[in-house]
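Q: Got a predicted structure here, sequence first:
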Amino acid sequence: MNISFPGTLPNSVKQPHLFCTNAPRCHRNRINKVHVTACSKFEGNSADILQAPFLSSDKGLSTNNDIMKLFNDAQQNILYLNKQRLVAMEELKRVRREKELLLARLGQLEAESQSSTAECEFLKQKFSLMETAAMAGGAWNLANKDKSKVKGDPPSIFSEMLLRIDLMVLSGAISTAQASEMRSLVTNKDPILAETFYNLKHMSEKELLVGLLPLLDRKRRQALHIVQICTEMAPLTDAGAVASHVTDLCRALRRRNYLVEVVLPKYECMDLSHVQGLKEASTEFNAYFGGKWHRNKIWTGTVYGIAVTFIEPFHLGGFFTRENLYGYNDDFERFTYFCRASLEYLVKSGKQPDILHLHNWHTASVAPLFWDIFVHQGLGSTRILFTCHDFKYQCVEEPRKLGLCGLDPERLHRRDRLQDNLQPRLVNLLKGGIVYSNKVVMISTPFANSIMENKGSYGLESTLMIHKDKIISVPYGLDDTIWNPAMDKYLPAKFSAEDLSGKGKCRTALRRCVGLYEAQAVTAIVGCVCLDISDADLIFIKSALTSAFRNGAQFVLMGASKTPRIQASLEKLQKDFKLLVRLQENCRVIAKHDEALLHLVVAGSDILLCSSFHDPQNQIMLKALKYGALPILRSGNEENGIWNKETESFMLRFNPDVAVSLTEAINHMKDDPVGWANMVKRGMMKDFSWDAECAERYGDAYWSIHEL
């Protein structure tokens, strides 16, 4: 039988890839040496398979039987390779499905860290569907809208809502008209309704109704667009309390469905590693300053899901190419330039935000610039909210400098506008922010009214009284993702108001960690945290030490100072007490900051000394209450030993001799342990988070000026 071989294999057996290191050895039981050579080439190089018949004929293959055997063996190997290829393709599909699931899970976890509760629930259910599809051998395409190809049931939250609405109608709790509006929201898959229902679905019908009825007010449910114009934002900058305030507030507002953006200067000293998707814009814009127009570059990115715009000016002054954020002789010029550039950017980009939110004197000049120049450039519906974090820094300058950013010095240098109250020949930027804003937020103590009457406003008392109707007080929020004893990663044992057993374990751990005596006779641990100690703090700390020893309590101080002289005094105090500790072992001084130990000091203390209520950066009093340590204040407006209704805690006022205040607190703990425990629990149950009173008051302020 004569067989001719074409240049390629038949289509039925042709494969694009011919390789397999585990192919069966075709030369077994063969005696033909040429056969061995041909098959060896097949094992070593797939290209030899196609050429083997021709090569073998040159080396003496003279019979058709040998040729047929070789051809049959090659076919078997090709079939084997084809089978292996199919197995490999199936394995590749499996790996791809696993990769897609991993990417989806990664996206879910990233989104959960920045999303609302409803969004998280939707992501979890969506991921569950993807997992079901993958288990069934299918593949989920994130861009595929054809859900019929996906095995598994869709999310059930909206179906549950429909059933609860029916029950509320049948019970007479809501009218049929209200039920119809709610069903319409369900039909449209309203995200706010989903989030509210998710949080309340396990509660009673009455509690659920209280949460759902406000959602029928469509005007209140409209998402407001807030643009924060500020000079700090955590974790990009770390200059003080404003940075964390801006970030935490924006995150809380996003959880309430607000559209939030932040505009910042692009400092050279800024840590941009925390910015996701940092991108340089391809176009630039001009901003007026000092009689000229200056080019500005725009950078964009997100931080914790918050849209952030960075303005980089091309100005010869190098305004933001400095080592620090503040503290330069031209700070007035630097930040009035930024204010003007921020408004120019909003106009050029076509943004029409509902609210411009300003912070401190650094962005206060946005307010007069807005009303005098920019309000008629497409921003007629925008309103101004100004947050004053501290009255101590006001930026007082010569009136002529207002002309640098385009303001009219003669028009503004008036007592009812920017003229400084204490130095009439100068202008005051902080005052301008108060006068020209629609609403002013004072970050302050619960005793906000007294600030306008006392010396706490540094000469702005009369201005605050004139504008008192637009001033509101908003408390600081506490980041309960970091400061929460029920989930604190630094604590050896977790605890809560419902279960305080972990508090005792933290107390024991604190004693062992710092080397305090562990005798049972000790009545209390008095903690003191001063992350920036002053001379006045040193005086009351020494008085507190004496009082603690006299009452059988132990004392732990963690403190440091930016002033070398005070830091040296603190370190000397630390050395002096080492001699005393050998005898009593009831005092420790830690003259440095240690984040893990700080959490343990707060959690392990029974009483915590606080320098003041107005502690925006460290928030020691709020942390003390949250961790079951009763705070004692060095200053305040309360009488000694009264119950504070605002914070529901037992706060005592320090005086030059702290012995009275501390003694009373220690005796209260010793003589009335049940009453003390109740105060601890009430303090721990108070919600100091950003999502509580702080965000609520800001939301009310936004809506009140939006509806003007």
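A: Structure's in. What do you need?
Q: contacts, neighbours, all on C-alpha from now
A: Will do.
Q: so what's the closest residue to residue 461 other than its chain neighbours up against?
A: Closest residue in space to residue 461, ignoring its immediate chain neighbours: residue 452 at 5.1 Å, by CA to CA, 6 or more residues apart in numbering. Listed by CA atoms under 8 Å, 6 or more residues apart in numbering, the contact partners of residue 452 are 460-462, 464-465.
Q: Need these in CSV (columns: distance to residue 661, neighbour count and secondary structure).
A: Formatted as CSV, the contacts of residue 452 follow (distance: CA to CA, whole Å; neighbours: other CA atoms under 10 Å; DSSP: H, G, I helix; E, B strand; the rest coil):
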residue, distance to residue 661, neighbour count, secondary structure
460, 33, 22, coil
461, 32, 16, helix
462, 35, 13, helix
464, 34, 21, helix
465, 34, 13, helix
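Q: what would those look like in JSON lines with distance to residue 196?
A: Compiled in JSON lines, the contacts of residue 452 are given as follows (distance: CA to CA, whole Å):
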{"residue": "460", "distance to residue 196": "42"}
{"residue": "461", "distance to residue 196": "42"}
{"residue": "462", "distance to residue 196": "43"}
{"residue": "464", "distance to residue 196": "38"}
{"residue": "465", "distance to residue 196": "39"}
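Q: rewinding a little: quick check: the residue nearest to residue 461 vs residue 517, distance?
A: Going from residue 452 to residue 517 by CA to CA, to the nearest Å gives 47 Å.
Q: same deal with residue 558?
A: Look at residue 558 and residue 517: by CA to CA, they are 18 Å apart.
Q: quick one: which of these two has more around it?
A: Taking other CA atoms under 10 Å, residue 558 and residue 517 do not tie; residue 558 has more neighbours (21 against 16).
Q: if I pick the nearest residue to residue 436 once chain neighbours are set aside, what's in contact with it?
A: Nearest residue to residue 436, sequence neighbours excluded (CA to CA, 6+ apart): residue 367, at 5.4 Å. Taking CA under 8 Å, 6+ apart, we find residue 367 in contact with 384, 432-433, 436-437.
Q: what helix or strand does residue 367 sit in?
A: helix 366-369 (DSSP states H and E).
Q: Got another one to weigh against that:
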Amino acid sequence: MYIVQIASECAPVIKAGGLGDVVYGLSRELGMRGHCVELILPMYDCMRYDHIWGLHDAYQGLSVPWYGGAIHCDVFCGWVHGQLCFFIQPKSGDNYFHRGHYYGALDDHMRFAFFSKAALEFLLRANKRPDILHCHDWQTGLVPVLLYEMYQYHGMGNQRVVYTIHNFKHQGIAGSDVLWATGLNREPHYFHYDRLMDNFNPFALNLMKGGIVYANYVNTVSPHHAWEARFENVGYGLGHTLEIHHHKFGGILNGIDYNVWNPEQDDYIPHAYSIDDLSGKALNKKALREHLLLREADKPILAFIGRLDDQKGMHLVHHAIYHALNQNAQFVLLGSATEPGINAWFWHEKHFLNSNPDCHLELGFNEELAHLIYAGADMIVVPSNYEPCGLTQVIGLQYGTVPIVRGVGGLVNTVFDRDYDPEKPPEKRNGYVFYQTDQHALESAINRALGLWYDYPQAFEQLVKQGMAYDYSWNLPGQQYQEIYERVRY
């Protein structure tokens, strides 16, 4: 099949979050399966050009209709770690992608509406006719709308769209200016509950909703999160729309790249190890302590790695630090805050705990340190309020770091409680799960993990190995996406 991914990110050249990792990982997996895969991305001024090989002009003078006129674009082409990528660079005073950042501008809805329009215009003018357009998140929600309301009548009638939602919280709320800019125009047609009108604001358009309504298939990034989006509040108002379109909606778990996350061949850690020989993990634990100036002691290390964001359950992360210290354990945190209040809170904690030999808070992000923490820690805590998929717990399993997670979203699909899981036999369980959002639930799960580490070290090592035995690579997700592509083609 010929598949074109249209997205606002692709790691490592454009990465603001997990979306970039998924777009790259899935593209790579599909290519390995023999499909022809290309990517269309915005050409940001702040992306990592050092990760692009052979960047050259692919299409000059692309004229994209915009309002009553047109914006001229150049399209560049290059290879990003083996993936063929096309970068769209508009030449206009709006400087849509020359802002020094990927997201956060007041006109984001117009920036990415333009990108969606330009991507289709490029495919049309360059005579590219992929079998599947795979679009991601609200930034490309207009692609299926434009395709089925406009471009199918200009020679693109056979293209099909798969639309993946990574985060329901950000939906792309826009006004009628998007319609007039892109040439969709007919306000009464689109300001309709069955099309793009926001479910709660009749004067606003919802670009993510448009993607759901018009795409041939819609998915989110884990089966349990797909259920939550329909029936709980994590769909952020789109539950009824998903219910209407439930026949074409599902969940597919994200994978991780085992070439990057693999303790047997990780260049970022000093000692390689495997499920058959865990001796290197103890040496990495010693290296982690030396790196962070933690004292050498017969104690387990708990870790948290991730954004310091309300989604991640900051009140429980904060509580986990002090509970671990009170239970004779060490704690390591690595993450950067997404808002000033949380940033100030954790800087205060960092200063307060600065002289504690059993704790280190690293505020910011450091890829090399992340690998060392995964390799050196005994447990990793993921107490999220909601978690569409979650990669932290999956990476933890791969590195033999036992996850302690809250039972939401993709965490439910990947971590199975050692003591209580109703579906997995004991030899298939791999971590600890709690469900409530209160401190007592978190403490109970941490205490069970620490108790096993202290009192039954052989049983803890067995749990580590059971986690490492799981395969959360892109192999199975790649197969599932391939089956969906084949289903919607005909």
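A: Structure's in. What do you need? The model shown is predicted, which means the values in this text are computed figures rather than measured ones.
Q: Got a TM-score for the two of them?
A: Here the TM-score for the pair of chains, by TM-score structural alignment, normalised by the length of structure 2, is 0.89; 477 aligned residues with a CA RMSD of 2.7 Å.
Q: For the contacts of residue 367 of structure 1, pick the one with the most neighbours.
A: Busiest of the contacts of residue 367 of structure 1 [other CA under 10 Å] is residue 433, holding 31 neighbours.
Q: For that one, pull up the helix or strand it's in.
A: Here residue 433 of structure 1 is assigned to helix 429-436, by DSSP H and E.
Q: Check which helices and strands that helix sits against.
A: Under the contact definition 3 or more CA pairs under 8 Å, 6 or more residues apart in numbering; DSSP states H and E, helix 429-436 of structure 1 sits against helix 366-369, helix 461-466.
Q: ok, back up a step: just tell me what the residue nearest to residue 461 of structure 1 corresponds to in structure 2.
A: Alignment note (TM-score structural alignment): residue 452 of structure 1 maps to residue 230 of structure 2.
Q: Just to be sure, that match is in a strand?
A: No: under the criterion used here (DSSP: H, G, I helix; E, B strand; the rest coil), residue 230 of structure 2 is helix, not part of a strand.
Q: still on that earlier bit, distance to residue 665 of structure 1 added to the contacts of residue 367 of structure 1, as CSV?
A: Shown next, in CSV, are the contacts of residue 367 of structure 1 (distance: CA to CA, whole Å):
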residue, distance to residue 665 of structure 1
384, 45
432, 45
433, 43
436, 46
437, 44
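Q: burial count for the closest residue to residue 186 of structure 2 other than its chain neighbours?
A: What sits nearest to residue 186 of structure 2 in space, not counting adjacent residues and going by CA to CA, 6+ apart, is residue 179, at 7.3 Å. Residues contacting residue 179 of structure 2 under the criterion other CA under 10 Å number 17.
Q: longest helix in structure 1, by residue count?
A: helix 64-112 (DSSP state H).
Q: So which bit of structure 2 is the helix or strand following that helix matched to?
A: Toward the C-terminal end, the helix or strand that comes next after helix 64-112 of structure 1 (DSSP H and E) is helix 117-135. Alignment note (TM-score structural alignment): helix 117-135 of structure 1 is unmatched in structure 2.
Q: and if you look at stretch 300-309 of structure 1?
A: Aligned using TM-score structural alignment, stretch 300-309 of structure 1 spans residues 77-86 in structure 2.
Q: helix or strand for the alignment partner in structure 2 of residue 597 of structure 1, which one?
A: When structure 2 is aligned by TM-score structural alignment, the residue opposite residue 597 of structure 1 is residue 369. Here residue 369 of structure 2, judged by DSSP H and E, is contained in helix 367-376.
Q: Now that helix on structure 1. Mean distance?
A: Following the fit onto structure 1, the mean deviation recorded for helix 367-376 of structure 2 is 2.2 Å by mean CA distance after the TM-score superposition for structure 1.
Q: what helices or strands is the helix or strand just after that helix leaning on?
A: Remark: after helix 367-376 of structure 2, the chain's next helix or strand is strand 379-382, criterion DSSP H and E. On a contact count with 3+ CA pairs under 8 Å, 6+ apart, strand 379-382 of structure 2 meets strand 301-305, helix 392-398, strand 402-406.
Q: So which of those is the most surrounded?
A: Of all those, strand 402-406 carries the top mean neighbour count, a mean of 29, counting by mean count of other CA atoms under 10 Å.
Q: now that one and helix 367-376, what's the angle there?
A: Per axes from the mean of the first three to the mean of the last three CA atoms, to 10 degrees, the angle that strand 402-406 of structure 2 makes with helix 367-376 is 100 degrees.
Q: residues in contact with strand 402-406 of structure 2?
A: Strand 402-406 of structure 2 is contacted from outside by 378-385, 393, 396-397, 411-412, 415, 430-436, 445-446, 449, 463-464, 467, using CA under 8 Å, 6+ apart.
Q: and residue 133 of structure 1, how many neighbours does it have?
A: 18.
Q: Now do the strand ranked longest in structure 2: distance to the chain's middle.
A: Counting by DSSP state E, the longest strand found in structure 2 is strand 53-66. Centre-to-centre, strand 53-66 of structure 2 and its host chain are 28 Å apart (CA atoms, centre = their mean, to the nearest Å).
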